[in-house]
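**Q** Okay, here's the prediction I keep looking at, along with the sequence it came from:
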Amino acid sequence: MNMNMSNLNENTKQILFQVILVMFTSMFLTLNFVYNSLNFRNVRFARTMVFSIKEINNSSELLPGVTLGYQIHDSCASVPVAVKVAFQLVNGIEPVFFPNQFCSKSATVHAVVGDSNSTPTIAMSRVLGPFGIPQVSHSATCACLSDKLQYPTFSRTIPSDYFQAEALARLVKHFGWTWIGAVRSDSDYGNNGMAAFLQAAQAEGICVEYSEAFYRTNPRAKVRRVAEVISRSTARVVVAFIASGDMLVLLSELEDRLMTPLQWIGSESWVTDRKMLQFRLFAGAIGIGIPRSVIPGLRDFLLDLGPAQVSHSPLLTEFWESAFNCSLGGSQTAAGQKTCDGNQNLRDLQNPYTDTSQLRISNMVYKAVYAIAHAIHSIICTDEPNAPPHCNKSIPVEPQQVMEHLRKVNFSRNGYKVSFDANGDPVATYELVNWQVMRDGHMEFVTVGHYDASAPDGQVLIMNKNITWAGGQPQVPVSVCSESCPPGTRKAVERGRPVCCYDCVPCAEGEISNVTDSLDCITCPADHWTNAGRDECVPKPVEFLSFHEVLGIILAACSVTGACMAFMVAAVFYIHRDTPIVKANNSELSFLLVFSLKLCFLCSLTFIGQPSEWSCMLRHTAFGITFVLCISCVLGKTIVVLMAFRATLPGSNVMKLFGPPQQRLSVLAFTLIQVLICVLWLTISPPFPNKNMKHYNEKIILECDVGSAVGFWAVLGYIGLLSILCFGFAFLARKLPDNFNEAKFITFSMLIFCAVWITFIPAYVSSPGKFTVAVEIFAILASSFGLIVCIFVPKCFIILFQPEKNTKKHMMGKMPSKSL
């Protein structure tokens, strides 16, 4: 870098009237030197300011009759030089005195345009601020300059980096990049801009693998280390908040490295700098650019330079010699450098000075000059309807007045609106620029979208053209730390790593995630469950013992078989009702017992099918009453056997106490007690259909809730009590003579009955779902079959297949050892 600290100055323009000397406005613009060569782009900025001032001085609408003067200084991108010139402007001391001018001293500085870089601008603003001198920058974007407590007189026509950081973060988020690298200039511009970007990126859920800083004057080893970090990283997207001069230094290290093409995301400082187009490394880069503009007449003004005009300005002289690599007459000729022959023409050159195809920062300079002019115009000029403006040149103008009116300007120029907010910032609008390779092989900046911070949500970032990606990829590059988690899984952050690095954990049972990269799984409603992919809640299957399934069909068939068997027993007994076996076994209780067994078999059918309010009440009450009726009949038969034995003893009158009327009454009394229990149960808390979703998570069990558990166990307990009582009586009568051998069959049947219902209790409690009902049905059928087989089958066998034994004589003489 050329560190020549000499100030470059163009002659101050003459004013029309001596009295308006105090209304001169001194403009300050920087011209940076990079790699010992003049920055032609910044020369264009300076010439744009001159063009703007000439245009204003020739205007009849803006400051008519008033001539604006200017000075152009070079800060060399150096803070000391910028501060030195700022003090000179504040003190009114010209670095060069021109005796031929009308003025005998320097004009008071009313406003400053510049600097081009943020760091020198900050230094200048701290000098100019206490004196109330307004400063309007065309290119200093550091968000820190919006702090009016520190920089009260600063304004700018270029948006703050705060908005640029927001735009870059939205751009990265728009393309789904969550794993990026970050590189910045180690300066106020880079550090403050990257800090704002990182904050915005974090809010968008973007993670940064690395964040490196360097400056162009750093030792090469540091720049090389930054290049190594970039080339070795796993992030395929790099956000570069770097000044163009620093980017050139970094490119010198990256250019010779063999590495996977990276998707570069650039800030406005370098992404629209045409010097960068020579580097193929940046093909496909996307960045934020200041909107392009057209300034009528500017190109002709820039190219309207000749040797005679150039020789009067040290700045233009150096520019001319650098552009044509020759030496103007009178200047010292370097070794091997030819003398300019006067035939050089700027129209024959192609460099950043002559390139006016994409006027971006130049337009910011143009707007800055016009903003100051409008502020001065609002102080000394009056605008009346249908009349030309009139300016009072005798009004003294102070810099503080210019600053106050500058914040209020609101005008349009060349289709662009110019205004400032309370922080001195304009409305943030950007172009989204893509570096695309044209058919002839050269690269160009192509506008592929727009960003407008003032637009409504959903319209802030708009993409309207196809994008060329790094490496010529047809699809958007992927840059993530971890692959996206598909629906049915959720993100689980890895310990000690950024939130963008995660594992995909399947959702737990009963939970789903129906979007990609879900942070949490959603619990399904109580009556729904997850599908196989755990990305959708589906209604839980409803389960109950149905007539259409195998188990239900088998149990229903057994129930019907038992009922038919009871019917056949009743038929056999009715047909042979006059035979000794039927008469000896108390035919009335036998018929009642067969009838009750038939009801027991049939009541098991009420347990099959979808539970309803009526079926739930019917199944339990019918079961309780029919079984009590059955056990009452068995108990009656047992008591008759015992009473008959007692009646054979001399002087016994027992049978008179337990004759047929008493037998009927006992059966009725035992049954009515159960009926009373059932009525109380149904009245207080009856059984009801219930959706059981606790036993199984993945399905719903339709069951009959017993309602009152006391009522349910009272019904079962009463049946158990009668069964134990019946078993006890039968056990006492087991050794009676053979003609009363029915007691042995009753004993065995009650033994089966009690065994079934004792095992029923743990099986009922532990059986899941529909198998609870199946266990209950099995207990009913097993005990019913036990009664009918043990009590009636032996008798029917004798009646049908051994009729010779169905005689009174045979029954009276039969020995116990040979009895059935």
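**A** Yep, that arrived.

**Q** CA atoms for contacts and neighbours, from now on please.
**A** Fine.

**Q** any chance you could map the helices in the stretch 551-700 of the chain?
**A** Here the stretch 551-700 of the chain has its helices, by DSSP state H, counting those that start in this stretch, at 580-584, 587-603, 613-647, 654-657, 660-684.

**Q** how about the residue nearest the centre of the chain, secondary structure?
**A** In the chain, the centroid-proximal residue (CA atoms, centre = their mean) is Ser518; its distance is 5.8 Å. Put simply, Ser518 is coil when judged by DSSP: H, G, I helix; E, B strand; the rest coil.

**Q** Check which residues of stretch 171-186 are buried.
**A** Buried positions in stretch 171-186, judged by neighbour count with 16 or more other CA atoms under 10 Å: Leu171, Val172, Trp177, Thr178, Trp179, Ile180, Gly181, Ala182, Val183, Arg184, Ser185, Asp186.

**Q** Who are the contact partners of the residue nearest to Arg734 when sequence neighbours are not counted?
**A** The shortest distance from Arg734 to any non-neighbouring residue, by CA to CA, 6 or more residues apart in numbering, is to Lys744 (4.9 Å). Contact analysis of Lys744 by CA atoms under 8 Å, 6 or more residues apart in numbering lists Ala730, Phe731, Ala733, Arg734, Lys735.

**Q** From Val582, how far off is Lys744?
**A** 17 Å (CA to CA, to the nearest Å).

**Q** Second structure follows, compare the two:
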Amino acid sequence: MQSLSELALKYGICVAYQATIPPYSEDTRAQMLQMIKGIVQTKVNVVVVFSSNRKASGFFSVVIEQNITNKVWIGSEDWSISTLVSRLPQIKSIGSVMGISVKAAEMPGFAEFEARSIESENSKANEELVCQSETFSEILTCYQLLQQIKQVNISIHDAPLYFDNNGDPPTGYDIIAWDWVNDSVSYKVIGSYSPNPETLLINRDLINWNAKDKKTVPISACSAECWKGYRRVLTGAHVCCFNCEACPAGTYVDINDLVNCKPCEKDQWSLPESDACLNRTVEYLPWNDITSAVLIITSVMTLLLTVATAGLFLLNLNTPVVKSASGKTCLLMLSSLACASCSVFGHFGVPTAVGCAFLRELFCLSFTICLSCIAVRSFQIVCIFKMSGKLPKAYEFWTKNNGPHVFILVSSAIGFFISLLRIVLDRPVPIENYSISPDKIVLECSGTQSVGSAMETGYMGLLSFLCFAFSYMGKDLPANYNEAKCVTFSLLLYLVSWLGFYTTYAVYKGKYTPAFNIVAVLASVLGMLGGYFMPKCYIILLKPQLNTAAHFQNCIQMYTTKKSDH
């Protein structure tokens, strides 16, 4: 029984109940009734009975008495073809019976020998038998006899006769089924088992099940099979009794392990109720995407516009408009804006270590230089018109010691130090983000919301505030020098673009996150070009009469007169 249970478990067959059949008597009747109750409670339809024919006869008598019907009984060779069992009254009601029997072999003369009457009291025969046994035992011990038997391999009537390693003759078995015709039973051979070579043959067409439909194979299952994507939740001690539970998303049911929901690999995903995992889609902003094409064209146009503006200012470097805008410092501003425009190209395609580490820093440093130039230019104008008279020594110290250049250098150096510190301590690197979507792997740069990024953004915010403050202080200066509206527009566009980016990043992370970053960069650059430089380009190209020293002197005189009147 232990071997049968182990083999059944190996092949996924559940043994729901086991018991030992006792010899039938009034004392063991209660034990048999308990066994039959166990069979009924487990709701099995197939019962394997290893028993002698006498014990089986007593057992099936109780089965018939308890009206246990429509089951399949599989018997061992001792009772499966025993008339002691098959002739029990109403035995047909128990259901279908199948079993095994030792293969019959031709043995000429055995019938005649069996027909002879051998009297047991023939002492002479007994003495001869004992004498032969003792004589044979003197020749071979039991162990030696077993070894000799294992070597026997002969042929009798064209049939091989040999013994296996256990000393047993592996003659094979016939698979039989009880076949009922009215109330008469016959033992029909429906198949066979041969040990050498090991083969099992069963002809299903020969089986007539003892049921209404004689050709429908009975089913014995504690629970119906679970659907795909559902795992088995055992409801008791037996592996065949279970409920079904759907596996959640990100897991699947392996055909080799129907009890557990196995998690998918890191680069895979699955829907609920899945029996397999799918590979995640790798996402990034490719160069050939339509969004990328639009942004690349916009970036190139922005870069060309910046270069054209720089060329225009270079050609008109000595004109009053360019000088009032800060002269050669404008070329530094435009160069930094050009570098900022170039930084967007690192956001396309698969993120790289160089792109993640330096292109973001390129924008931050470039825009820091631009903001520093605007801040110092606004401060310079305020000093000329408002502080030179009140603090002449301070103004003289500022001009003699190249205050504007020192401020730009120091301010830019601080921005460079912050960027360098971030690269050393908190360097952005390419990462595979698995948490954004269950079915996607998003390739991106790390550190978008890191401490280093916050320091860079905070420092540029401080410079923006200084630009606005100094520009606001000069809101009542001559129109040629009043940059309050232009600077405010540029800074407002810069602020809105980056607030929009971080707000979007808080609610959306995916393939087009770099696109939002590019939009913020281009909006910042175009804001500076449109707010600060375009009005001056307009005067240079379309209003040359306003780009004269006389016009500027006239504006200053009008401002002085107006101020003296107040």
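**A** Okay, I see it. Note that the coordinates shown come from a computational prediction; the quantities given were computed from them, not determined experimentally.

**Q** List the TM-score for the superposed pair.
**A** The TM-score (TM-score structural alignment, normalised by the length of structure 2) is 0.74; 533 aligned residues with a CA RMSD of 5.0 Å.

**Q** re the thing from before, tell me which of the helices of the stretch 551-700 of structure 1 sits nearest to Val294 of structure 1.
**A** Closest to Val294 of structure 1 of the helices of the stretch 551-700 of structure 1 is helix 613-647 (CA to CA; 83.9 Å).

**Q** The residue nearest to Arg734 of structure 1 -> structure 2?
**A** Lys744 of structure 1 maps onto Lys485 in structure 2, with residues paired by TM-score structural alignment.

**Q** same question, Glu613 of structure 1
**A** By TM-score structural alignment, Glu613 of structure 1 lines up with Ala353.

**Q** Reformat the contacts of Lys744 of structure 1 as JSON lines; add neighbour count, secondary structure and distance to Phe33 of structure 1.
**A** Formatted as JSON lines, those follow (neighbours: other CA atoms under 10 Å; DSSP: H, G, I helix; E, B strand; the rest coil; distance: CA to CA, whole Å):
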{"residue": "Ala730", "neighbour count": "28", "secondary structure": "helix", "distance to Phe33 of structure 1": "122"}
{"residue": "Phe731", "neighbour count": "18", "secondary structure": "helix", "distance to Phe33 of structure 1": "122"}
{"residue": "Ala733", "neighbour count": "23", "secondary structure": "coil", "distance to Phe33 of structure 1": "127"}
{"residue": "Arg734", "neighbour count": "20", "secondary structure": "coil", "distance to Phe33 of structure 1": "125"}
{"residue": "Lys735", "neighbour count": "13", "secondary structure": "coil", "distance to Phe33 of structure 1": "129"}
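
**Q** so who does Thr488 of structure 2 touch?
**A** Neighbour list for Thr488 of structure 2: Phe468, Ser471 [criterion: CA under 8 Å, 6+ apart].

**Q** mind running it again at 10 Å?
**A** By CA atoms under 10 Å, 6 or more residues apart in numbering, Thr488 of structure 2 lies in contact with Ser464, Phe465, Cys467, Phe468, Ala469, Ser471, Tyr472, Tyr494, Gly527, Gly531, Tyr532.

**Q** Go through those residues and say which is closest to Trp227 of structure 2.
**A** Tyr494 (56.8 Å).

**Q** The equivalent of the closest one over in structure 1: what's it in contact with?
**A** In structure 1, Tyr494 of structure 2 lines up with Phe753, judged by TM-score structural alignment. Neighbouring residues of Phe753 of structure 1 by CA under 10 Å, 6+ apart: 631, 720, 723-724, 727, 747, 779-780, 782-787.
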